[in-house]
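Asker: Coordinates only, no sequence provided:
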C-alpha cells in the first residue's frame, strides 16, 4: 500500500525556521508564517521535515490513492522559497500575472524573496487555493 512521504508532524515550526541558514531567508520565513496564518486562519504545522503547512484536507483519487495534505504551505529552501497552492487553474494564472518575480510549477510557485512579490496577491492565492480544495474535497471534519 502507498504511504505518503509528507505527513503532518509535531515538530516545531519555529525551531525549523531558526535552522534556516540565511538570515534574510529566515526573516522571509517569519513574514510568510505571519501572512499564511493570518490569511488562512490555520495554525502552522510541519509537514515532513521541511514544509510549513496550514490546515488539512483529505484527498481521494479515482485510482484509490488517498491521503492528507495541507491546504497551503511554504518551505524556505536553499535555492528558492517554495510556495504550495492547489494545482493551477485560470484564476491562479490570472493572479500570478500580478504576483511579481516568480516561477511556477503545477502545485508550486518559487520566489527568491518576499520583497519580489505582491503580498496582497499572495493572500488572494492562499484564499483561492483553500476555497478550491474545500470545494473539491468537501467531506472534511
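Answerer: That came in fine, so what should we check first? Worth saying up front: this structure is predicted, and the values here are computed from it rather than measured.

Asker: okay, CA-based contacts and neighbour counts for the rest of this
Answerer: OK.

Asker: Sort out which residues of the strand or helix carrying residue 121 are buried, please.
Answerer: For residue 121, the host element (DSSP states H and E) is helix 119-136. Residues of helix 119-136 classed as buried: 119, 121-122, 124-130, 132-134 (neighbour count, 16 or more other C-alpha atoms under 10 Å).

Asker: another structure for you, compare them:
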C-alpha cells in the first residue's frame, strides 16, 4: 500500500513562513498560526512541504488504507489560504454562513485574505474542527 506523502517533517515552520513571498499572505498565515496554536494548545508542525498542522488523528478507510493526518492546519498558497479540518462537523454549516467571503471543497476551506472574514467565527471553526477530529472514531472520515 502506498505511503502517505503528507507526513510530519522536521522543517521549521518559521523558515517555511519566511519563504512565503506575498506579504499579505505571509502576515495572514502568521495570524492563522497564532489562532490555531491558541485554540488547539498544540505546537505547529510542517506536514509535507507546505501544510502547517496542529495535532493529529488516525484515519482508517473502508478500503483498508489508514494513516495519520494533521487534525487542523493550513497552507498559505499563492492564490489563497487553504484551511484543513474545519468543515467536517455538521455544526460547521451555520458558522460558515457567518464567516464571510470564502469557498469550500470536500475537505478544505479557502479564504483569499483574512480581511474578508470574521476572525471570531474562524476561531470557532478551528475549535469545532479540532474537537471533532480528535475525538472521532478513526473510521468516521471515510472516503
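Answerer: Structure received. Note that the structure is a prediction, hence the values are computed from the model and not measured.

Asker: Can you calculate the TM-score here?
Answerer: Aligned and superposed, the two chains score 0.92 in TM-score terms (TM-score structural alignment, normalised by the length of the first structure); 138 aligned residues with a C-alpha RMSD of 1.3 Å.

Asker: ok so, going back, who are the packing partners of the helix holding residue 121 of the first structure?
Answerer: Using 3 or more C-alpha pairs under 8 Å, 6 or more residues apart in numbering; DSSP states H and E, the elements in contact with helix 119-136 of the first structure are helix 23-40, strand 72-76, helix 90-97.

Asker: rerun at 7 Å
Answerer: Counting contacts by 3 or more C-alpha pairs under 7 Å, 6 or more residues apart in numbering; DSSP states H and E, helix 119-136 of the first structure is packed against helix 23-40, helix 90-97.

Asker: Output those in JSON lines, with distance to residue 10 of the first structure and mean neighbour count appended to each entry.
Answerer: Output for these, formatted as JSON lines (distance: least, C-alpha to C-alpha, whole Å; neighbours: other C-alpha atoms under 10 Å):
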{"stretch": "helix 23-40", "distance to residue 10 of the first structure": "17", "mean neighbour count": "17"}
{"stretch": "helix 90-97", "distance to residue 10 of the first structure": "31", "mean neighbour count": "13"}
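
Asker: okay, those in JSON lines with distance to residue 7 of the first structure next?
Answerer: Converted to JSON lines, these look like this (distance: least, C-alpha to C-alpha, whole Å):
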{"stretch": "helix 23-40", "distance to residue 7 of the first structure": "19"}
{"stretch": "helix 90-97", "distance to residue 7 of the first structure": "25"}
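
Asker: what residues does stretch 77-96 of the second structure touch?
Answerer: Taking C-alpha atoms under 7 Å, 6 or more residues apart in numbering as the criterion, the residues outside stretch 77-96 of the second structure that touch it are 71-76, 107-113, 121, 125-126, 129, 132.
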